[in-house]
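Enquirer: Provided below are the primary sequence and the corresponding predicted coordinates.
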Amino acid sequence: MISRTGAAAAVVVLAVTATACTGGSEDKATIAIGIKFDQPGLALKTPDGKYTGFDVDVATYVAKELGYKPDQIKFTEVTSSDREVMIQYGYVDFVVASYSINDKRKAKVDFAGPYFLAHQDLLIRTGDKSITKAEDVNEKTLCSVTGSTSAQNVKDKLAPKANLMELDGYSECLDALEDTRLDALTTDNSILAGYAAQEEHRGKFQLAGLSLSDEHYGIGLEKGDKELQTDINTALKKMVADGSWKKFVQANFGAAHYRNEPAPEITEGS
């Protein structure tokens, strides 16, 4: 299962690099899983080198069901803009990174799941009463990360006169929101809740409480790998059935008083 290079076979240099990343096709001792490193509540790499968050818990559970212990997992950082590339060229075996399933992405990769349902929302400064609906960001500066569909969704469909700022990560957007260089940060409410719940941010920001879209998080994998897709779906179903999914949600979002949706029905691969 390791080093699923797929399309990389035609690109020798990338294929060699991919093999080095995952340990080689003969090495079954480790599994490479792509996650975000900077999303508190979902996936965060702490200063001591540990990984925490809902996506981390889901990835670890799935890996266990595939036969891998925690110390056999190699977490690899992915960003919103490079998730498909990381999968296509075999840098990771699969991606668990607040990865919303949509047709554009499914043209390049396959998904297992979904395993979580989030809704797009806006994060604003606490006490800002000028933004109560998406249309209120017209003529204001709106931030999201490069490769994310959230900001463009608002600009295209809800507030066409918004000034769009795209930065490399949500942390950069948050810094700009705090020092008033922008007026709102938009992405999934699960991500926003994680940031707002951080100790250093508590009291500074609040969710607008909007449901601007439905975001079904899936686990991305190499296109055409039906065996892995089936195995991951089986693991996800077991995770819900044995109560682990609910435990992971409470452990990672409880402090933010996040109102999560029930575990979604698994539809990919059916």
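Expert: All right, it came through fine.

Enquirer: Please make it C-alpha for all contacts and neighbour counts, starting now.
Expert: Fine.

Enquirer: quick one: residue 37 and residue 45 touch, right?
Expert: Yes: using C-alpha atoms under 8 Å, residue 37 makes contact with residue 45 at a distance of 5.0 Å.

Enquirer: tell me which residues in whichever strand or helix holds residue 219 are buried?
Expert: Element membership of residue 219 [criterion: DSSP states H and E] is strand 214-222. Across strand 214-222, burial judged by 16 or more other C-alpha atoms under 10 Å covers 215, 216, 217, 218, 219, 220, 221, 222.

Enquirer: closest to residue 14 among those residues?
Expert: Proximity of the buried residues of strand 214-222 to residue 14 (C-alpha to C-alpha) peaks at residue 222, which lies at 15.4 Å.

Enquirer: if we can go back for a sec, which helix or strand lies directly C-terminal to the strand holding residue 219?
Expert: Downstream of strand 214-222, the first helix or strand assigned by DSSP H and E is helix 226-241.

Enquirer: now that next one against strand 214-222, angle please.
Expert: Put simply, helix 226-241 runs at 140 degrees to strand 214-222, going by axes from the mean of the first three to the mean of the last three C-alpha atoms, to 10 degrees.

Enquirer: what's the spacing between the top strand by length along the chain and its chain's center?
Expert: Ranked by residue count and defined by DSSP state E, the top strand of the chain is strand 109-125. Offset of strand 109-125 from its chain centre (C-alpha atoms, centre = their mean, to the nearest Å): 7 Å.

Enquirer: Below is an additional structure, to be compared with the one above:
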Amino acid sequence: MKLHKASVAIATGLTLSLALTACGGSGSGGGDDKITIGIKFDQPGVGLKTSDGKFTGFDVDIATYIAKELGYEAKDIEWKQAPSADRETLIRNGDVKFVAASYTINDKRKAQVSFAGPYLMAHQDLLVRAGETAITKAEDLNDKKLCSVAGSTSAQNVKDKLAPKADLQQAGGYSECLTGLENKTYDALTTDNSILAGYAAQKEHQGKFKLVGLSLSDEPYGIGLKKGDTELQGKINKALEKMQKDGSWEKFVKANFGPANYKNDPAPAIAETS
């Protein structure tokens, strides 16, 4: 009798274990039925969580395409906010499968994570009011009020190297800079041209602002993933190459940045392969 009870208990345990295994579960970094992807939630045109809970932007389109190539439909994606300061931590901890969040590839970051791509070559630029004619180069910012977000390397680059007499104003977010630019509190806003184009392309901003069209730095955007995961890196690179060939990449650029007359570079060659 005792033996029979023990056998039943073991069988029940095995059944439960198998059932749990079959159920899968997404976990923090995505499982067999879900994938968790890190994006920005506050960059219009790039990565934005709208007031109705939807996700839009170029990085969202790129990530959704990649996910599909990895075997996940849009409904299988769990979006996770990936602020700039948290991107490496999210990847290292396995909280996300990968990050697509205006994530510039550089040596400092490559010491902590791996990248696939790049998938966009952005450049630091200036955003000014639509009728502005006095600012056509970085040096024109001397004695002008330049806005960027607190801690921005873009603004400091202008201040230190290009226009040392610029009156640098640091705001809490780009929306504050944009409001100040519109009401003439500031003369220009600086960051990556993709981010600037994303803001300028929003319906409520169309016709109010323009990009100067400078290339004050090169910002190759890449897909961040766990250090040394060459298998995933290869799969994402293949997805990016397919995206370029089938016209999806160009479609995503025009849809998200087109209204701002954004002059994008051609799709960059895949360089991150190890």
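Expert: Yep, it's here. Small disclaimer: the values here were computed from a predicted structure and weren't measured.

Enquirer: corresponding residues in the second structure for the strand holding residue 219 of the first structure?
Expert: Using TM-score structural alignment, the residues of the second structure aligned to strand 214-222 of the first structure are 218-226.

Enquirer: What residue in the second structure is paired with residue 182 of the first structure?
Expert: Matched to the second structure by TM-score structural alignment, residue 182 of the first structure sits across from residue 186.

Enquirer: just residue 41 of the first structure next, same as before
Expert: Residue pairing (TM-score structural alignment): residue 41 of the first structure is matched to residue 45 of the second structure.

Enquirer: Pretty sure its match sits against residue 203.
Expert: No: between residue 45 of the second structure and residue 203 there is no contact under C-alpha under 8 Å: 11.0 Å.

Enquirer: Comparing those two, which shows the higher neighbour count?
Expert: The neighbour comparison of residue 45 of the second structure against residue 203 (other C-alpha atoms under 10 Å) goes to residue 45, with 26 against 9.

Enquirer: residue contacts, that one?
Expert: Applying C-alpha atoms under 8 Å, 6 or more residues apart in numbering to residue 45 of the second structure gives the contacts 56, 57, 58, 194, 195, 197, 198, 199, 201, 202, 256, 257.

Enquirer: Can I take it that the fifth one is in a strand?
Expert: No: counting by DSSP: H, G, I helix; E, B strand; the rest coil, residue 195 of the second structure is not part of a strand but helix.

Enquirer: And the helices in the first structure, which stretches?
Expert: All helices of the first structure, identified by DSSP state H, fall at 12-22, 54-65, 83-88, 103-106, 150-153, 170-178, 189-197, 226-241, 244-253.

Enquirer: Next, find the distance separating the aligned residue in the first structure for residue 73 of the second structure from residue 56 of the first structure.
Expert: Residue pairing (TM-score structural alignment): residue 73 of the second structure is matched to residue 69 of the first structure. Applying C-alpha to C-alpha, to the nearest Å, the value for residue 69 of the first structure to residue 56 of the first structure is 13 Å.

Enquirer: more neighbours, these two?
Expert: In terms of neighbours (other C-alpha under 10 Å), residue 56 is the more surrounded of residue 69 of the first structure and residue 56; the figures are 25 against 15.

Enquirer: Not including adjacent chain positions, what is the nearest residue to the aligned partner of the more buried one in the second structure?
Expert: Under the alignment (TM-score structural alignment), residue 56 of the first structure pairs with residue 60 in the second structure. Among residues not flanking residue 60 of the second structure along the chain, residue 47 sits closest, at 5.9 Å (C-alpha to C-alpha, 6 or more residues apart in numbering).

Enquirer: which ones are touching the one you found?
Expert: Contacts of residue 47 of the second structure by C-alpha under 8 Å, 6+ apart are 39, 40, 41, 55, 56, 57, 58, 59, 60, 101.
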